[in-house]
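K.L.:
The following comprises the amino acid sequence and a computationally predicted model.
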Amino acid sequence: MPLIILARIALSLLSLAVLAAGGYALWSWYDGRWMLDAAGHALHVRDDWRLWLGLGLLAWSFLGRLVITPLLARRDSDPSRPERGEGQFLDSPTGSRLYVEVHGPANGPTVILTHGWGLDSTIWFYLRRALTARYRVIVWDLAGLGRSRAAKGAVDLSHFAQDLRAVMAFAGAPAVLVGHSIGGMTIQTLIRDHPGSAEAMAGVVLVNTTYTNPLKTMVLAPLAQALRWPVLEPVLRLAILLQPLAWLSAWQSYLSGSAHLANRLGFAEHVTHSQLEHTTLLATRNPPAALARGNLAMFDWDADGALQAVTSPILILAGDEDIVTLKSASQVLARATPGGQLLTIDAANHMGFLERHDIYLEKIEAFCLTAWSPAPRAAFEVHTIRDHGLEVGERS
């Protein structure tokens, strides 16, 4: 998510500056200053305000998230949690070792969930919980993230597609594939590179994703593309070379709350404390080198038109306030997809499937119900989901 990367870099630098200022204030208090009294005697004087300023800045640097998170998000009624079930490891043909969990009835229709970049499979907390009553739900961590381990050179879309193909083979049955952000890009890459895999897809759900380099389909795209070579590429490559320092900086940014500020950009008005904390925690504990390699890979990616050959039903979900992958990207995907259905969710940003999880779950579950027994459908449908119901936006 290039936009979040830029925000995290800027806010992380600010967080480090606050930490440095706190350290300097404490040092200057301890060092004090010398002055002469009326009798000409030298006195060592310490200014107490420097002590309190230094302690305050250090406290903010390591405890700021406890204050910032409640200011940025709503209280929870149904908290999201980074919880895991019983999992196993799957060896991919790419050489990566993938962490996979299977939930729900063993004989139920299969749904495979592929998460977005910087996250892991625990981010599917709400959807996994809702679907497991009826479906056999398989979640997995992308190579290099969560508990999955990536082989050398295997952190890119083509390798992720092969990994997903291995997960589908592990499933052993046709499945509905659900992918958020880079997860949706992975599904498109699989169809592009391995067309025969589409036969094992009972349906496809693309959640807040794009069809090309995300720098081209985000807010302020011209600026993002202009910053690619002079800023983004050097910083990401530096994170690979200096991973231990990058990781320490990421954790300090997490503790200070500046990382939460950056990740707040991916949400709209409905985000809760736990959802913001969940997302920020995952983005922080994943290895910076893997995150950087994945982002670099996205800059050279394109799968425009890959979905044209798919005959199974496709649902495309977009947030009308998504600034990371604009809803126009989903509209392009829908127009290029025979039998595709586009739903635009009102008041939803890039992480809409968390903050508006009730609406996203309803639409995905309804799609899964029809995927194994599809009814005749229009070639292309577009709707907008609003708080007060379903409003037809376009149909052709």
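P.N.:
Noted; the coordinates are in hand.
K.L.:
CA atoms for contacts and neighbours, from now on please.
P.N.:
Noted.
K.L.:
For stretch 173-190, what is the distance to the chain centroid?
P.N.:
15 Å (CA atoms, centre = their mean, to the nearest Å).
K.L.:
same check, this time on stretch 214-226
P.N.:
18 Å.
K.L.:
can you check stretch 105-125 too?
P.N.:
The answer for stretch 105-125 is 14 Å, by CA atoms, centre = their mean.
K.L.:
Go through it and flag the buried ones.
P.N.:
For stretch 105-125, burial by neighbour count (16 or more other CA atoms under 10 Å) applies to 109-125.
K.L.:
put this beside the first:
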Amino acid sequence: MTSLELFAPPVPEARLRVPSADGTVLHVEVHGPDGVPTVVLIHGWTCNTSFWAPVIRALREGAPGLRVVAYDQRGHGASEAPGKGRYSVPILVEDLTAVLEATLAAGEQVVLAGHSMGAMTIMAAGGSPDILSRVGGAVLCSTGFRHLPGSSSVFPGFGRLPRANKAVHRLLLSSALPIGPVTPVSRAMLTHTALGPKTDKGLRQVNARMIAACPPRPRAAWGRVLSELDVSSQVTGLDVPTSVVFGTKDRLTPAGAHAQAIAAALPRFEGMTTLPGLGHMTPMEAPDTVVGLIRQRVAAMDELGAAPVASETKEARP
């Protein structure tokens, strides 16, 4: 199967339009049958639900089959792009809360898996008792919880100039300049930024198309949030079994700057998976590894007695 086929969006059993606390409507997809354990997938900055396509297929169709919920972060994919000021760390948590309320039955616990900003959403949820009461485990992929611009290495020439490095990466995050259309030059730039050096041509194209499709204003708005993000106080409250995944060639959230800090901060750290030669997009670059870790967390959740109750998918709004 080619990368283009692998990342073709799977058809969900249900598509929901879920209003968040401020009225912004989120696009939510539900894959797989009711009455089995549920996994909620949360993508990162400039991505959308198609980011998870191979992960969704493997979780839904593998043995045992799981129920998978994925949603577009506000301003991404088919979710609404709100006005100025409706982007913040608390809003990440509010949006996740709305998705869980719309897709889970009373008393049902889930495993959360997030990439980059999606993993930051999970860490920020460590300050939300309502979310934690529903979570039986988590997987954090390629992420950090503070000091993102200063630690990034997309522009390695600034590595010995800390202030300049922070400034140039803050500019990268907050720029509203359009990225598309995808050209050989823009594809090469986005490959350098987000992927490992040995990624195949098909995945480089999928990555570039997805990032270029993110509207510039929401991209910049979320980038400004990320440039100031610090959820160090919340991550210590993420009291659920949590696995962590990093690529050794991650330039946006380098493992050396973030991996061990996250491991030390987590109350119930369940192990680090380091992927040699891979970049920031670990669920795209190594979906089988991420699927395996999610299944481990689901199995552990069930062993601890957090077996799912029958789920009822709520009816989609027209």
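P.N.:
Nice, I can see it. Computed from a predicted model, the values in this text were never measured in an experiment.
K.L.:
Give me the TM-score for these two chains.
P.N.:
In this superposition the chains share a TM-score of 0.83, using TM-score structural alignment, normalised by the length of the second structure; 289 aligned residues with a CA RMSD of 2.5 Å.
K.L.:
residues near the aligned partner of V310 of the first structure in the second structure, how many?
P.N.:
Matched by TM-score structural alignment, V310 of the first structure corresponds to L238 in the second structure. A count of neighbours around L238 of the second structure, defined by other CA atoms under 10 Å, yields 27.
K.L.:
The residue lying closest to L238 of the second structure once chain neighbours are set aside and H43 of the second structure, how far apart?
P.N.:
Distances taken as CA to CA, 6 or more residues apart in numbering put G126 closest to L238 of the second structure, at 4.0 Å, once the chain neighbours are dropped. For G126 of the second structure, the distance to H43 of the second structure equals 18 Å [CA to CA, to the nearest Å].
K.L.:
Would you double-check that G271 of the second structure falls in a strand?
P.N.:
Yes: judged by DSSP: H, G, I helix; E, B strand; the rest coil, G271 of the second structure forms part of a strand.
K.L.:
all strands of the first structure, in order?
P.N.:
33-36, 42-45, 87-91, 97-103, 110-114, 136-140, 175-180, 201-207, 314-319, 340-345, 380-386, 389-395 (DSSP state E).
K.L.:
these two touch, right, the match of V310 of the first structure and P267?
P.N.:
Yes: with contact defined as CA atoms under 8 Å, L238 of the second structure counts as touching P267 (6.6 Å).
K.L.:
residues shared between the contacts of the two?
P.N.:
Common contacts of L238 of the second structure and P267 (CA atoms under 8 Å, 6 or more residues apart in numbering): none found.
K.L.:
For the match of V310 of the first structure, list the residues it contacts.
P.N.:
Taking CA under 8 Å, 6+ apart as the test, what L238 of the second structure contacts is M123, A125, G126, G127, L132, L266, P267, R268.
K.L.:
Give me the spatial nearest neighbour of the second one, chain neighbours excluded.
P.N.:
When you say that, I think you mean A125 of the second structure. Using CA to CA, 6+ apart, the closest residue to A125 of the second structure is V93 (5.8 Å).
K.L.:
what's the counterpart of that neighbour in the first structure?
P.N.:
Aligned partner of V93 of the second structure by TM-score structural alignment: A161.
K.L.:
mind listing what that match touches?
P.N.:
Applying CA under 8 Å, 6+ apart, the residues contacting A161 of the first structure are T186, I187, T189, L190.
K.L.:
swap the cut-off to 6 Å and go again
P.N.:
The neighbours of A161 of the first structure, taking CA atoms under 6 Å, 6 or more residues apart in numbering as the test, are T186, T189, L190.
K.L.:
again, but for L41 of the second structure
P.N.:
A70, A113, G114.
K.L.:
how about the second one, what's its match in the first structure?
P.N.:
Under the alignment (TM-score structural alignment), A113 of the second structure pairs with V178 in the first structure.
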